[in-house]
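Visitor: the sequence and its predicted three-dimensional model are supplied below.
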Amino acid sequence: MTHATDRFRRAGIAAFALTFLAGPALAEGEVNIYSYRQPDLIKPLLDAFTDQTGITTNVLFLNKGLEEKIEAEGVNSPADLIFTVDIGRLSNAKEKGITQPVSDEAINANIPGQYRDPDGHWFGLTTRGRVVYASKDRVGQDAITYEELADPKWKGRICIRSGQHAYNLALFASMIAHHGEDYTKTWLTGLKNNLARKPDGGDRTQAKAIYAGECDIGIGNTYYVGLMQTNEKEPEQKDWANAIKILFPNTEDRGTHVNISGMALAKHAPNKDNALKLMEFLASPQGQEIYAEQVFEYPIGPGTEPAAIVKAFGDIKPDPLPLDEIANNRKAASELVDTTGFQDGPAS
């Protein structure tokens, strides 16, 4: 066994090899993927790629520290391709110097410019909307804006996860991009004052709280609704999903804030040619639709269609704001969360 194979077998806590051959890890016909996405979610996608190309995929799953691990491995890293979610993690990978630029006509043709790094270091594959979960029983309106969340009429009625979580930081960063820091600071203060409790839990927690009557609206990603609706292991989550309706904010003006799942080519990719083939497949309409169906997200390529369960959420009008602008405002958004005391919850 080569040293590279041994590293891939033993790398990281919570590692999972989806496919691993007994031969050398750097042998022709393989590509090594470091992923923040659960292996079972991407297995159908990678199986389709292998069926078409004969190239084997090796997946190392980590729930945290992926960027730091590749950085520590340096030139000896077996990583070819990085799979991750959220513009913050993609931009962080670029900033850490663990990616390399890609200029590929096929990829660029299938991935709209707003979902690509201007320098080619990362590419979006699917999107998820940051939407409002609203009680079917207690919220009559069917339209809303992000700006409206600071309206005192919602006082004591909003639930949300940590303001420092990547999903909310991206939303707050988009507000800065559209309105500036001063407005966003005032808006965040208003949102904080409308909270029913301190920020807590995950996105599904907010749906659960609405079901329990603890609040009337929450902020969450669209794909969690699909996960709840199809959860056979914890069927109570179906009740949470059934208690809410999805409101797509700002449909009448700029559109709903979206974030991405995406990919990046590792800086020292030992199987670069194979990695590029996989990147082209992932960016293709077929690859995007397979991926999007598995994770209840929206494919972003021209002519692609979401799965039926995602279509049932309703029509989404994505905010056309380039994601690199969101990435550039994340630090300021985090500072505003601290400055406003957002994490402390509503004023007593």
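Guide: Perfect, I can see it now. Numbers count the residues shown, from 1 in each chain.
Visitor: from here on, contacts and neighbour counts on C-alpha atoms
Guide: Fine.
Visitor: just the strands in the stretch 101-250 of the chain please.
Guide: 123-135, 158-159, 217-221, 244-247 (DSSP state E, counting those that start in this stretch).
Visitor: could I get these as JSON lines with distance to residue 20?
Guide: Formatted as JSON lines, these follow (distance: least, CA to CA, whole Å):
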{"stretch": "strand 123-135", "distance to residue 20": "25"}
{"stretch": "strand 158-159", "distance to residue 20": "43"}
{"stretch": "strand 217-221", "distance to residue 20": "33"}
{"stretch": "strand 244-247", "distance to residue 20": "41"}
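Visitor: do you know how far the nearest residue in space to residue 332 that is not next to it in sequence is from residue 71?
Guide: Among residues not flanking residue 332 along the chain, residue 173 sits closest, at 7.3 Å (CA to CA, 6 or more residues apart in numbering). For residue 173, the distance to residue 71 equals 26 Å [CA to CA, to the nearest Å].
Visitor: between the two, who's got more neighbours?
Guide: residue 173 (26 against 18; other CA atoms under 10 Å).
Visitor: what separation do you get for that one and residue 164?
Guide: 11 Å.
Visitor: pull the contacting residues for residue 163.
Guide: Applying CA atoms under 8 Å, 6 or more residues apart in numbering, we find residue 163 in contact with 169, 199, 334, 337, 342-343.
Visitor: could you rerun that using 7 Å?
Guide: 169, 199, 337, 342-343 (CA atoms under 7 Å, 6 or more residues apart in numbering).
Visitor: would you map the helices across the stretch 101-250 of the chain?
Guide: 105-110, 166-179, 181-193, 203-211, 222-229, 236-242 (DSSP state H, counting those that start in this stretch).
Visitor: looking at the ones you listed, which is closest to residue 270?
Guide: helix 105-110 (20.5 Å; CA to CA).
Visitor: same question for that closest one: list its buried residues.
Guide: Going by neighbour count (16 or more other CA atoms under 10 Å), the buried part of helix 105-110 is 107-108, 110.
Visitor: out of those residues, which is nearest to residue 327?
Guide: residue 108 (20.0 Å).
Visitor: how near is that closest one to residue 167?
Guide: 25 Å.
Visitor: let's bring in a second model and compare:
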Amino acid sequence: MTRFKMIATAALGLSSALGAATAACAADVNIYTSRQPELIQPVLDAFTKDTGLTTATIFIDKGLEQRIAAEGTNSPADLIMTVDVGRLAAAKDAGVTQAVTGEAINENIPAEFQDADHQWFGLTARGRVVYASKDRVDTDALTYQDLASDEWKGRLCTRSGQHQYNIALIAAYIEHYGEDAAREWVTGLRDNLARRPEGGDRDQAKAIFAGECDIALGNTYYVGKMATNEKEPEQKDWANAIKVIMPTFDNGKTHVNISGVALAKNAPNRENAIKLMNFLSSDEAQKIYADLNYEYPLEPGIETSDLVAGFGELNPDDISLSDIASHREEASRIIDEVAYDSGPQS
């Protein structure tokens, strides 16, 4: 293929994608999301009922920020909705977001769950906690540091260290204790592994149920999803086999990650998009969104669902997620340096 043809083909591909996006996003607020649309639709329906404004979503699992950057000023995206502070920070770093100030969302969402430059905002939180065997683990209290102790040698399971949820936890550890201490900690975790890291968080609960390990790292909301899974009822057995332990740093608080939102840089419906951002930070929306996904509202004073309350009291770490996000590259480098994903080495 000649260079001219390659350029023409790439341009045609982008044009086609943009045309499809524009056709799909013909609403008052157009949302690009890496979260499954059904996990956000009920709160969007409540927004439409409240305001009369319509919404449309395009699900983009990978490369969301690259897609918006490629579309440039012609992008139909008004809002970006995603999970994990790393993905929100990546959107900011890619230059596809813009600041929002002087709005209700700035007041409703605590500062530690906002970008320092107001380029993104958390909406709901999930704790990065310990799944522990009800039958084989007696304790109900652990620190994150404890997980690297010899007591747990051969008893720990996790998903890949390079997964965004573990990167965020290690980045938080760096913020608390420094890079050298984090490297030593991750090395200890590696040597406590029962097997090579694999699967997702639910697979770690499954491994505990099967007796392959006794403790695992996982997000709180997966426990709710397993416990209520009617399509795959075997997951209820996995959930019933574990208890949730809220591990803590030295400050007595637990690492949390977020689902969040950002205003797209070239939002064609900016005013409507900000109305949706403000709605998402309201008591009504926080309750709907958190209950739907078995998460914790970020706005103080909103009760969690009974199922989530059953995980135990979450005392979220108050270190700024912006500061945590700044250590993502260091955290990823540590994972590779200690060959974490190769499994235990001692």
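Guide: Cool, got the structure. Source: prediction; values computed, not measured.
Visitor: could I get the buried residues of helix 105-110 of structure 1 in a markdown table, plus columns for distance to residue 238 of structure 1?
Guide: Output for those, formatted as a markdown table (distance: CA to CA, whole Å):
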| residue | distance to residue 238 of structure 1 |
| --- | --- |
| 107 | 37 |
| 108 | 38 |
| 110 | 35 |
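Visitor: ok, so of those, who is nearest residue 316 of structure 1?
Guide: Of those, the one sitting nearest to residue 316 of structure 1 (CA to CA) turns out to be residue 110, at 19.4 Å.
Visitor: what is the equivalent residue in structure 2 for that closest one?
Guide: With TM-score structural alignment as the criterion, the equivalent of residue 110 of structure 1 in structure 2 is residue 108.
Visitor: again with residue 338 of structure 1
Guide: Alignment note: residue 338 of structure 1 maps to residue 336 in structure 2; criterion TM-score structural alignment.
Visitor: buried residues in the host helix or strand of its match?
Guide: Here residue 336 of structure 2 sits within helix 328-337, counting by DSSP states H and E. Across helix 328-337 of structure 2, burial judged by 16+ other CA under 10 Å covers 328, 330-332, 334-335.
Visitor: can you put those residues in a markdown table and add distance to residue 97 of structure 2?
Guide: Compiled in a markdown table, those are given as follows (distance: CA to CA, whole Å):
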| residue | distance to residue 97 of structure 2 |
| --- | --- |
| 328 | 19 |
| 330 | 24 |
| 331 | 24 |
| 332 | 24 |
| 334 | 29 |
| 335 | 29 |
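Visitor: state the pair within those that is farthest apart.
Guide: 328 and 335 (10.9 Å).
Visitor: can you name the residues of structure 1 that stretch 145-159 of structure 2 overlays?
Guide: Using TM-score structural alignment, stretch 145-159 of structure 2 pairs with 147-161 in structure 1.
Visitor: how about that stretch: buried residues?
Guide: Buried, per 16+ other CA under 10 Å, within stretch 147-161 of structure 1: 149-150, 154-161.
Visitor: what does residue 318 of structure 2 correspond to in structure 1?
Guide: So residue 318 of structure 2 corresponds to residue 320, using TM-score structural alignment.
Visitor: repeat for residue 221 of structure 2
Guide: Match for residue 221 of structure 2 (TM-score structural alignment): residue 223.
Visitor: just residue 297 of structure 2 next, same as before
Guide: For residue 297 of structure 2, the residue aligned by TM-score structural alignment is residue 299.
Visitor: one step back: quick check: the match of residue 318 of structure 2 vs residue 174 of structure 1, distance?
Guide: 11 Å.
Visitor: of these two, which one has the most company?
Guide: The neighbour count for residue 320 of structure 1 versus residue 174, taken as other CA under 10 Å, is higher for residue 174 (26 against 14).
Visitor: could you give the number of residues near the closest residue to that one other than its chain neighbours?
Guide: Spatial nearest neighbour of residue 174 of structure 1, chain neighbours left out: residue 326 (5.4 Å); criterion: CA to CA, 6+ apart. The tally of other residues near residue 326 of structure 1 (other CA under 10 Å) stands at 25.
Visitor: so residue 326 of structure 1 is in which element?
Guide: Going by DSSP H and E, residue 326 of structure 1 is part of helix 323-328.
Visitor: okay, buried residues for that helix please.
Guide: Neighbour-count burial for helix 323-328 of structure 1 [16+ other CA under 10 Å]: 323-328.
Visitor: how about TSV for those residues, with distance to residue 316 of structure 1 added?
Guide: Formatted as TSV, those follow (distance: CA to CA, whole Å):
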residue	distance to residue 316 of structure 1
323	17
324	21
325	21
326	19
327	22
328	24
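Visitor: quick one: the aligned residue in structure 2 for residue 201 of structure 1 from residue 78 of structure 2, how far?
Guide: By TM-score structural alignment, residue 201 of structure 1 lines up with residue 199 in structure 2. Using CA to CA, residue 199 of structure 2 is found at 33 Å from residue 78 of structure 2.
Visitor: same thing with residue 223 of structure 2?
Guide: Where residue 78 of structure 2 is concerned, residue 223 of structure 2 sits at a distance of 32 Å (CA to CA).
Visitor: please apply the same query to residue 188 of structure 2.
Guide: With CA to CA as the criterion, residue 188 of structure 2 and residue 78 of structure 2 are 44 Å apart.
Visitor: next one: residue 141 of structure 2
Guide: Residue 141 of structure 2 is 43 Å from residue 78 of structure 2, by CA to CA.
Visitor: okay, those two: which has more neighbours?
Guide: Comparing residue 141 of structure 2 with residue 78 by other CA under 10 Å, the one with more neighbours is residue 78, at 25 against 12.
Visitor: what residues are up against the more buried one?
Guide: Contacts of residue 78 of structure 2 by CA under 7 Å, 6+ apart are 29-31, 263-264, 267-270, 273.
Visitor: quick one: which of these is most hemmed in?
Guide: residue 264 (32 neighbours).
Visitor: which one in structure 1 is aligned with that residue?
Guide: Looking across to structure 1 (by TM-score structural alignment), residue 264 of structure 2 lines up with residue 266.
Visitor: how about its match: what's its closest non-neighbour residue?
Guide: According to CA to CA, 6+ apart, the nearest residue to residue 266 of structure 1 is residue 99 (4.4 Å).
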